[in-house]
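J.: sequence below, structure please.
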Amino acid sequence: MTIGKWHAPRHAQGLSLIELMIAIAIGMVIVGALLALFLNVTRANNEMAKMNRQIENGRFAIQLLQDDLVHAGFWGDFVPRFEDRNVSAPDDMPNAIPDPCKAPGTWVAADRNNLIGIPVQADVGACATVTNQQADTDVLVVRHAEPSAGTACGGEVCFQASQCNAEINATPPQSFVLASSGHVLHKKNCSPAVLPVSSGDIAVTRKFISSIYYIRDYSVAVGDGIPTLMRSEFAGGEHQAAQPLIEGIEGFRIEYGIDNLGKNGAAVSYVGAVNRGDGIPDTFVNSAGLNCISAANCAAANVVAVRIHVLARSSEITPGYTDTKVYTLGSAGSMGPFNDGFKRHVFTTTVRLVNPSGRRETP
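T.: Have a look, this model is predicted:
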C-alpha cells in the first residue's frame, strides 16, 4: 500500500512592510486631498457669508436712509410761504443753516423757519451727539413731521399747521406752531368771530422728527476698528445719544440736487418775479456746496433730491487679498486705496424729496 505524502497547511501570508508603507502613503494622499477640499469649501463658504453680510449691510443702509428721506419736508398740509406760488413777497425764507441741536426753548421765528424750510442739511456745527466721526465721511440731517396725525403732543416737540384763514392772514401770520406746547391752531371751518372754538376744530398735531446720520469709527468699544452707521433721534426736546445701526459702513458721502432754475430757465426767485423752480434738480453739489448765506442766497432751501453713496466693508480680512481699488462716490470724491485685506463695495441711489419737489412742480 502506498502511503501518500502529507502536506502541511499553508500559512496565511500578511502585508510586507513595503506594502504597508505604500498603503499608508496612499491613504495619507487621499486624506490630504479630502482635507484640502474641506478647507477650500469652508474658505469659500466663509467668503460667501462675508460677502452676503457686506451686501446686506450696504443695501440695508441705503434702504434705511431712503425711507427717511422720502418723508423729508413733510409738514402735513402746510406749505411754506416761500414755496407758495400765490405769495409774491414771502417772509419765511430760510436765511441760515439751522443748528439741529439747539434747545427748542431758545428757538425764535427765524430758527423755526430755517428748520421747516431746510429739511435736509449736512452741517451740524458742534452738535455733541456726533462723536468719533469716521474721517472723510459726511453727516446727514433729515427733518419732517410724523406721517401719522394726532391731537396731543405728549410733551414732545410737535408741529401743527393752521387751515384757518384768520390765523394764516394774521399779522404776524400764525400759520404753524413748532414747539412742545401751544398747539391751538384750527381747521378750515373756524370762525374769526368766535376764536378759539371747540376742541373738535383743532388742527391735527404731528410729532417733530429729526434724525442725524453719520459714521462712527468704532462699533462697541473705542478702537475696535469697525466703522458703524449711527443715528441720533430727536426726543424729549433734544437730540439723544446716537445709536449704532449697521456695522461695516466705512464710507458715507451725500450729493444734494439743487433746483435753481424754473421751467422757463430763469433763476429761482422768492421775491418780485415769483419763480419757485420746477422740482427738478439742475445741479448736484457735495456737502461743501450746501450753504445758506442769506434769504436771497440759500442753496439748502432748494434741495429737491439727495444722492446717497455708501461704502460697505466686509466684516473680516480675506487672507491673501489686498484692496488696491479706488472707490468713486460721485462728485463727493473718492476713497482708497486702503491697501488692506478687507473687501468693499459701493452702493448708490438717488432719492427724490417728494414733498419739496412736489410743491415746486409746474404743469
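J.: every contact and neighbour count from this point should use C-alpha atoms.
T.: Fine.
J.: looking at this protein, which helix is longest?
T.: helix 17-69 (DSSP state H).
J.: which secondary structure elements does that helix sit against?
T.: Helix 17-69 sits against strand 243-247, strand 303-313, strand 344-352, with contacts defined as 3 or more CA pairs under 8 Å, 6 or more residues apart in numbering; DSSP states H and E.
J.: distance check, the residue most central in space within the chain against Gly279.
T.: For the chain, the residue nearest the mean C-alpha position is Leu65 (2.9 Å; CA atoms, centre = their mean). For Leu65, the distance to Gly279 equals 21 Å [CA to CA, to the nearest Å].
J.: do Ala203 as well
T.: Distance of Ala203 to Gly279, given as CA to CA: 28 Å.
J.: quick one: which of those two has more around it?
T.: Between Ala203 and Gly279, counting by other CA atoms under 10 Å, Gly279 is the more crowded of the two (28 against 21).
J.: in which helix or strand would I find that one?
T.: Secondary structure assignment for Gly279, by DSSP states H and E: no helix or strand.
J.: nearest residue to Trp75 in space, please, no chain neighbours.
T.: Using CA to CA, 6 or more residues apart in numbering and skipping the chain neighbours, the partner closest in space to Trp75 is Ala145 (5.3 Å).
J.: please give me the structure for this one as well, since I'd like to look at both together:
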Amino acid sequence: MRRPHRLCRRHGFSLVELMIAIALGAVLMLAVTELATRNSAVRNELQRSAAQIENGVFAIQQLEQDIANAGFWGETGQPPAVTYDGAQYSACSTTPPLFVGTATAPAALGEELRQATCYPVLGGQAPPTPAGLAVKDGTDYLAIRRGSSCSLDDAGCDPAVPGDVYLQANACFEPNVSGAPAPGDLQFSTVVAELEFMTRACDTVTPVELAPRYRLLSRIYFINDDDQLARAELSGTGPGAYDTVEALVDGVEALRLEYGLDNGATTGSFAGDGQVDEYVRTPLGAGWSDVVAVRVFLVVRSRESSPGHVDNRSYTVAGESYTVPAAYSDYKRQVFSRTVVLRNVAERRE
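T.: Now for the predicted structure:
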C-alpha cells in the first residue's frame, strides 16, 4: 500500500520579502540617524549659546564689580588733600593721566596719586590707542581707581607686596594737637610701615591701633586685537607698572561706554546731587570728576561658528552702529548691557 506524499512547505523568507525588510530597515536607520544628527546639532548649538551667555555675564560682572567700587578710599569721603612722601597734593588737574603710578620722581608720583582720587574713572575710544595698550580700533577703554575691598589686617587678605602702592585714611580726631591730621585725610605709600594713621579711638598705647590699610587698585579694561576683554593693572610704580596684561574673557568683539554725569545743582561742598543729569560718550577734561554712573555695552560672540548661520543684522551699541566682521559672520553674537552706579562717588553728593 502506497502512502500519499505530503507537500513540502518552504521555510524562511522569499527574496522579495527579504528585499522589502532590508528597505524598511534602511528607512528606519536613516530616520534614526537623521534624528540623532539633529539632536547632536541642537545640543552643540545649545552648548555654544550657553558658553556665549556665560562669557557675556562674566565679562559684565567683572566690569560691574570694579565700577561700583570706584572711588573707594577707605573710611573717608572725597579727600581734600593727599599726602605722599611727606608732601601734600590738593589740586585736581583738568587733564588727568590714564596711567597713574608710572612717574619716577616722588613729586610727580604724588601728583598722579592725587589725580586718581579726583578721577575714579577715566576712559576713551580707540583710535587713537594709548601708548602701551593694544586696544582694538572702534572700541573703548576704561581706567578704574579704588582701594582694595579688604585691608591688610583682614583675614584672608593678600599680604603686602613690596613696591606696590597702599593707602590709609585717618580716623583719629585730635583738635588739641598742633599739626595733627584731620579725619578723612588720606596718605599713600609704597612702604606699608610708613602708614601710621590711627582709628577713631586715637589709641597711642603700644601697639597702636592703626586705621585700615588698603592696596591701591588701578585697572584699565579694554578689548585687544584677539577679541578678548583684557585688563592691565598697576603693579609697583614707575615705567612698566602696567606691562602685565591679563586676558579675562574670549569672544568679546566690542566694549562701548556711556558716562552718566551729575553736573546739575550743588549739594553742600560737593558739586551735583548724586543723580545723573545726562549721559555722554566721552566727558571733557574735569567733567570726568562728575561721572556717577556708567552704562556698559559688550558685543559677545560664540566661541564656535554655527553651520548655516549668517549674521546680517545691524547693531546699534551706545548710540553708534556696529558692523559685524566679515570673517565672523557665521558666528552668533549678543549685546550685553548694564548700568552701574559709582556708589562711593554718588553717595558723597546726595
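J.: can you tell me what part of structure 2 the longest helix of structure 1 aligns to?
T.: Mapping helix 17-69 of structure 1 onto structure 2 (TM-score structural alignment) gives residues 15-67.
J.: compared with structure 1, how much does the matching stretch deviate?
T.: Superposed on structure 1, stretch 15-67 of structure 2 shows a mean distance of 1.1 Å to its aligned residues (mean CA distance after the TM-score superposition for structure 1).
J.: on that earlier part again, need the helices and strands packed on helix 17-69 of structure 1 in TSV (columns: distance to Val141 of structure 1 and mean neighbour count).
T.: Below are the helices and strands packed on helix 17-69 of structure 1 laid out as TSV (distance: least, CA to CA, whole Å; neighbours: other CA atoms under 10 Å):
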stretch	distance to Val141 of structure 1	mean neighbour count
strand 243-247	15	19
strand 303-313	12	25
strand 344-352	14	18
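J.: between those strands, which gets nearest to Ile22 of structure 1?
T.: Nearest to Ile22 of structure 1, of all the helices and strands packed on helix 17-69 of structure 1, is strand 344-352, at 48.1 Å by CA to CA.
J.: residues in structure 2 aligned with the closest one?
T.: Counting by TM-score structural alignment, strand 344-352 of structure 1 corresponds to residues 333-341.
J.: ok now that stretch, how far from the chain's centre?
T.: 11 Å (CA atoms, centre = their mean, to the nearest Å).
J.: name the helix or strand for the residue nearest to Arg81 of structure 1 when sequence neighbours are not counted, please.
T.: Leaving aside its chain neighbours, Arg81 of structure 1 sits nearest to Pro90 (5.4 Å; criterion: CA to CA, 6+ apart). Following DSSP H and E, there is no helix or strand that holds Pro90 of structure 1.
J.: for Pro90 of structure 1, give its distance to Glu83 of structure 1.
T.: For Pro90 of structure 1, the distance to Glu83 of structure 1 equals 8 Å [CA to CA].
J.: between these two, which one's more packed in?
T.: Glu83 (23 against 17).
J.: where's the nearest residue to that one once chain neighbours are set aside relative to Gly262 of structure 1, distance?
T.: The spatially closest residue to Glu83 of structure 1, leaving aside those adjacent along the chain, is Arg276, at 6.2 Å (CA to CA, 6+ apart). According to CA to CA, Arg276 of structure 1 and Gly262 of structure 1 sit 7 Å apart.
J.: more neighbours: which of the two?
T.: With neighbours defined as other CA under 10 Å, Arg276 of structure 1 and Gly262 compare such that Arg276 has more, 26 against 21.
J.: how about that one, what's its partner in structure 2?
T.: Matched by TM-score structural alignment, Arg276 of structure 1 corresponds to Ala271 in structure 2.
J.: which residues are in contact with its match?
T.: Neighbour list for Ala271 of structure 2: Asp262, Asn263, Gly264, Ala265, Asp290, Arg349 [criterion: CA atoms under 8 Å, 6 or more residues apart in numbering].
J.: just checking, the fourth one touches Asp273?
T.: It refers to Ala265 of structure 2. Yes: using CA atoms under 8 Å, Ala265 of structure 2 is in contact with Asp273, at 6.2 Å.
J.: right, I'll leave it there.
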